[in-house]
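J.: here is my input, please return the structure:
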Amino acid sequence: MFRRSSGIILHITSLPGDHGIGSLGEEAKEFVKFLVKSGQRLWQILPLGPTGYGDSPYQCFSAFAGNPLLIDIDRLIQRKLISKSDLPKENFDESRVDYGKVINYKYSIFKKAYEKFKKSEGIKSVYNIFCKDNSWWLDDFALFMALKSHFGGKSWLEWEHDIKFRKDDAIRHYKEVLKDEIEFHKFLQFIFFDDWFETKSFANRNGVEIIGDIPIFVAMDSADTWANTDIFLFDENLNPIDVAGVPPDYFSVTGQLWGNPLYDWDKLRKTNYKWWVKRVESSLKMYDYIRIDHFRGFAGYWAVPYGSPNAINGEWRKAYGDELFATIQSEIGSNIKIIAEDLGVITDDVVELRDKYKFPGMKVLQFAFNNWADNEYLPHNYDRNCVVYTGTHDNDTTVGWFSKLSDSDKEYVLKYCGLNTSKEINWGLIKLAISSSAVFSIIPMQDVLGLGSDSRMNTPGVAYGNWSWRMKKDKKTLNKVSERLYDLVRLYSKF
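T.: Sure thing, here's the model as predicted:
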């Protein structure tokens, strides 16, 4: 099920391109070609959902919808839904995503494309099939987004009482009043998924498989919570009782207060985990493998009282992960390709759950060098059933990380990597990852390019300035690193 392979982690937003943000068009296909040339069989991405406050792909308006900002403008032109003359003149930073500017730019184009779509009959039949097949999540999501716009972007917790509580009369009223806006959001999802499956199909035809990413929790302000309040820990006023986070750890001395609503595991059990089964099933249609973020939350989760200023005063509570995965296997099949993000505070029950279902866990090389030879993140301690990363989206780049180490730690890292100088420390860790016994090795594109801390994707605990890094177009550099990657995967039989 898991073949010894190597790959790159690069989110779609980080691809180069002309419209302010990476998209599911030619730049995605060019990256697939780079992977093939480099001997890489895996492309890992971050969650693809529609982002909101903070632009985090881990805080989305839906666990099932796609992010319209990733729609390819050039494919809209090819579909004859817009023309080049419809494009506003805009100058974008090639190295960073300015989400505010991109949203205004792209949505002005989407509105024009939607008006053209309404007058054309060519793809209406395919659109209608898409809406019917996905109605189980799409209807609520499109209504949610239309309502969000209607109420000035406010969280659904602040909407009018009757629609907040999904009263039948209110639902009927707003479906009629916001009919065109609802159809607009369905149209965007139709276009997004057409672009996505075109990209995935191209990757698969060229021997590249996609590792998707699904967060264990959903955003408070999401269609998922609004449409499924019964499976979350809400009080009678639909306010969260407790919220998600993690205790103090490597990333933050006050813990991380994520603020996501927590599942009511007893209610989930009574539904035979229907919502989660649907979520995993739909994800496995989108991706070849899925990485589940914060896997430890299926064994036990950190519950923080709603309104707390940080995550220090939370408590551990038990989840029903064993029952959940047994149900998922019963409903979908035992051959589910899941990678367990098992970082952080890992207790015996987390390990038992992971190993029972034979999910490979994660190893991060940046966590390995504390001068203890038995550190579980050092490659000589790996078993085969794991996925090794030089770093993840939450880590500094390897170059940035190394620059901040103490002199003694730097000496240890260099010695372990067999290097005399730190000039190519990124390649030292890349070689460790690819040469290891881990079944998959995944390298952030920033490490392949040898970039510093200013190219970091995310800094946990920092609300602003994340998720914006973009890769620059530089064929000369890409050709050079492609050769090095290819040589490594051939040398260590990881292709």
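J.: make it CA atoms for all contacts and neighbour counts henceforth
T.: Fine.
J.: which parts of the lengthiest helix in the chain are buried?
T.: Using DSSP state H to define each element, the chain has its longest helix at helix 179-205. Across helix 179-205, burial judged by 16 or more other CA atoms under 10 Å covers 181-193, 195-196, 199-200, 202-203.
J.: how about the strands in the protein?
T.: Applying DSSP state E to the chain gives strands spanning 5-9, 42-44, 209-215, 242-246, 256-261, 289-293, 300-305, 315-318, 338-340, 361-364, 386-389, 440-444.
J.: same list, those, but as CSV with mean neighbour count and distance to N104 please.
T.: Formatted as CSV, those follow (neighbours: other CA atoms under 10 Å; distance: least, CA to CA, whole Å):
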stretch, mean neighbour count, distance to N104
strand 5-9, 25, 28
strand 42-44, 24, 28
strand 209-215, 22, 27
strand 242-246, 24, 32
strand 256-261, 22, 27
strand 289-293, 21, 31
strand 300-305, 22, 36
strand 315-318, 13, 42
strand 338-340, 24, 36
strand 361-364, 22, 38
strand 386-389, 26, 36
strand 440-444, 26, 29
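J.: got JSON lines for those strands, with distance to D140 too?
T.: Below are the strands of the chain laid out as JSON lines (distance: least, CA to CA, whole Å):
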{"stretch": "strand 5-9", "distance to D140": "32"}
{"stretch": "strand 42-44", "distance to D140": "29"}
{"stretch": "strand 209-215", "distance to D140": "20"}
{"stretch": "strand 242-246", "distance to D140": "23"}
{"stretch": "strand 256-261", "distance to D140": "19"}
{"stretch": "strand 289-293", "distance to D140": "24"}
{"stretch": "strand 300-305", "distance to D140": "28"}
{"stretch": "strand 315-318", "distance to D140": "30"}
{"stretch": "strand 338-340", "distance to D140": "27"}
{"stretch": "strand 361-364", "distance to D140": "34"}
{"stretch": "strand 386-389", "distance to D140": "36"}
{"stretch": "strand 440-444", "distance to D140": "35"}
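J.: among these, which comes closest to W469?
T.: Closest to W469 of the strands of the chain, according to CA to CA: strand 440-444, at 12.1 Å.
J.: and this one, so I can compare the two:
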Amino acid sequence: MDRKKHSGILCHITCLPTSYGIGDFGPQAYAFIDDLARAGQTYWQILPIGNTDDSGCPYATDSAFGCADYYVSPDLLIKEYEIDPALYHKFILNTERVDFKRAKENKREALKIAYEKFLPSSSFHQFLKDEKDWVMDYAMFRALGETRGHDFRTWGRPELTSEEQKLMDFHLFCQFSCFSQLSELKKYANSKNVKLVGDLPIFVSYNSMDVWKNPQEFYLNDKLEMEYETGAAPDAFSKTGQKWGTPIYNWKAQKADNFEWWNKRLSFLKRYFDVIRIDHFRGFVATWISKVSAPDASEGQWYEGPGEELFKSLRDCPEIIAEDLGYITPEVEKLRETFNFPSMRVLEFMLGGANNPHRLTNYEFNTVAYTGTHDCDTLMGWYKSLSKEDKQRVEHDLQIERPNHWEMIQVLMSAPSRIVFIQIQDLLGLGSEARFNYPGTVQPKNWSWKLEFKDERRIDWQKLGMITTENDRVERKVVCG
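T.: Take a look at the predicted model:
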């Protein structure tokens, strides 16, 4: 195994500051890559990029494939299709947080203007060929959802009207625009020695293209309804467990075709990302399920997963990080270790007994360490919320009195973990007001935090570069400025 250590930043695309109220694949993303490269960072991790509802939750999308239109950069559309910038002035959006509803509407209108100038090219036809496993079905799914309602069980035979065919063609253009821009962004990142890290949610939404086109891959009844749903077992955080509303896989049926859907899914992600973090990795060993009709998940049960058989079937997939947080059994650890997937460590989870894997003394090389994840408070928000006794324990373990964000980052960067990820909020030392998500809740604050231009300018990339170099996480001297 390569024993070199590296580091990177966790910052979802939507968090980048732009004139359109939401981050995208445009100029600010390129500038962010420049900052990462100058600071010696090797990785940029983002969250899933699928199409969401107006809440913007990236873990509840309408397909395991595809991309949300709001990631498209109007600035790049203007350049590519020679659009008068004045036509896009109405899409400028100055909001403190991301307004997903307005951003979605604006980006769709921006795409419509570009679509009027679009002529199918060789690159467009190549895109359709490369993405033949999903893109036609996805465009049809989006079109039928707009004309026939969101319950795919009522659609009947998908013979398209002329209006639906036009909508489908438009959505093909939208996906081509999304992935063309992402592909170019990845090329640029790689040219700067920065790798893009994507995110794969293990489960998919019930109202998704995947369930519509491949119902046999899921455990459904004769009416294509869910009888069971995925979730989390009761624990210290939730005495009644969690119900996630996503269908469980029919692992027997998937095994029969050698997990072809998963092969297509990982191959698709590899085209646009260098590394993939698999969310809820333990679900491949067993998933907590409960009846849809049950009021909570307290009376649920464990549903056995495919284990090694799935990963042995994979023919073409990117490098993988296993999100192994939560209730982890020896079977989960064995599965991860069999394929040498790195385990996750989170600094904010450091409190606990001697066997707590997140205590700094238990970090190992084949781990990926985080200041916090998208579901955590910010580093300073977490520290300030601790009791006096817990603060003293943290200070004792870190060997720092009243630590600030840079001191905690320095400690984490000195850990033996092969990769360290720092949340973008933690580079600024922001408090709980900048928290990205509160798990198990539905509220406007979730997923909507974003950087302001003035905040981005305050990031001390030079200091990050110095810490990175001091801890041998970069192979060259870092020059910032």
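J.: one step back: of the strands of structure 1, which approaches D487 of structure 1 most closely?
T.: Once the strands of structure 1 are compared by CA to CA, strand 5-9 is nearest, at 12.1 Å.
J.: that closest one corresponds to what range in structure 2?
T.: Mapped onto structure 2 using TM-score structural alignment, strand 5-9 of structure 1 spans residues 6-10.
J.: quick one: contacts of the matching stretch?
T.: 36, 41-46, 413, 418-424, 468, 472-474 (CA atoms under 8 Å, 6 or more residues apart in numbering).
J.: so how far does that stretch sit from its counterpart in structure 1?
T.: Average distance, stretch 6-10 of structure 2 versus aligned residues of structure 1 after superposition (mean CA distance after the TM-score superposition for structure 1): 0.4 Å.
J.: ok now that stretch, how far from the chain's centre?
T.: Taking CA atoms, centre = their mean, to the nearest Å, the mean C-alpha location of stretch 6-10 of structure 2 is offset from the chain mean by 15 Å.
J.: now swap in stretch 14-24 of structure 2 and tell me
T.: On CA atoms, centre = their mean, the centre of stretch 14-24 of structure 2 falls 16 Å from that of its chain.
J.: give me the distance between the residue of structure 1 most remote from its centre and G428 of structure 1.
T.: Most distant from the centre of structure 1: N420, at 36.7 Å, with distances by CA atoms, centre = their mean. Look at N420 of structure 1 and G428 of structure 1: by CA to CA, to the nearest Å, they are 11 Å apart.
J.: what residues in structure 1 pair up with stretch 184-201 of structure 2?
T.: Stretch 184-201 of structure 2 maps onto residues 198-215 of structure 1, going by TM-score structural alignment.
J.: sorry, back to before: what angle do the longest helix of structure 1 and strand 209-215 make?
T.: 140 degrees (axes from the mean of the first three to the mean of the last three CA atoms, to 10 degrees).
J.: for helix 179-205 of structure 1, give me the average deviation versus structure 2.
T.: Looks like 0.5 Å for helix 179-205 of structure 1 (mean CA distance after the TM-score superposition for structure 1).
J.: give me the distance from that helix to the chain's centre.
T.: 17 Å.
J.: now swap in stretch 342-359 of structure 2 and tell me
T.: 22 Å.
J.: likewise for stretch 65-76 of structure 1?
T.: Centre-to-centre, stretch 65-76 of structure 1 and its host chain are 16 Å apart (CA atoms, centre = their mean).
J.: repeat that for stretch 37-55 of structure 2.
T.: With CA atoms, centre = their mean, you get 7 Å for stretch 37-55 of structure 2.
J.: so the counterpart of Q392 of structure 2 in structure 1 versus F117 of structure 1, what's the distance?
T.: Counting by TM-score structural alignment, Q392 of structure 2 corresponds to E411 in structure 1. Distance, E411 of structure 1 to F117 of structure 1, using CA to CA: 61 Å.
J.: just give me the neighbour total for W136 of structure 1.
T.: Neighbour count of W136 of structure 1, defined by other CA atoms under 10 Å: 11.
J.: against Y412 of structure 1, how distant is it?
T.: Applying CA to CA to W136 of structure 1 and Y412 of structure 1 gives a distance of 54 Å.
J.: what's the answer for Y301 of structure 1, then?
T.: From Y301 of structure 1 to Y412 of structure 1 the distance is 35 Å (CA to CA).
J.: S282 of structure 1 now?
T.: For S282 of structure 1, the distance to Y412 of structure 1 - CA to CA - is 44 Å.
J.: and A65 of structure 1, by the same measure?
T.: Distance from A65 of structure 1 to Y412 of structure 1, by CA to CA: 45 Å.
J.: those two: who's more crowded?
T.: Using other CA under 10 Å as the criterion, A65 of structure 1 and Y412 rank with A65 on top: 23 against 15.
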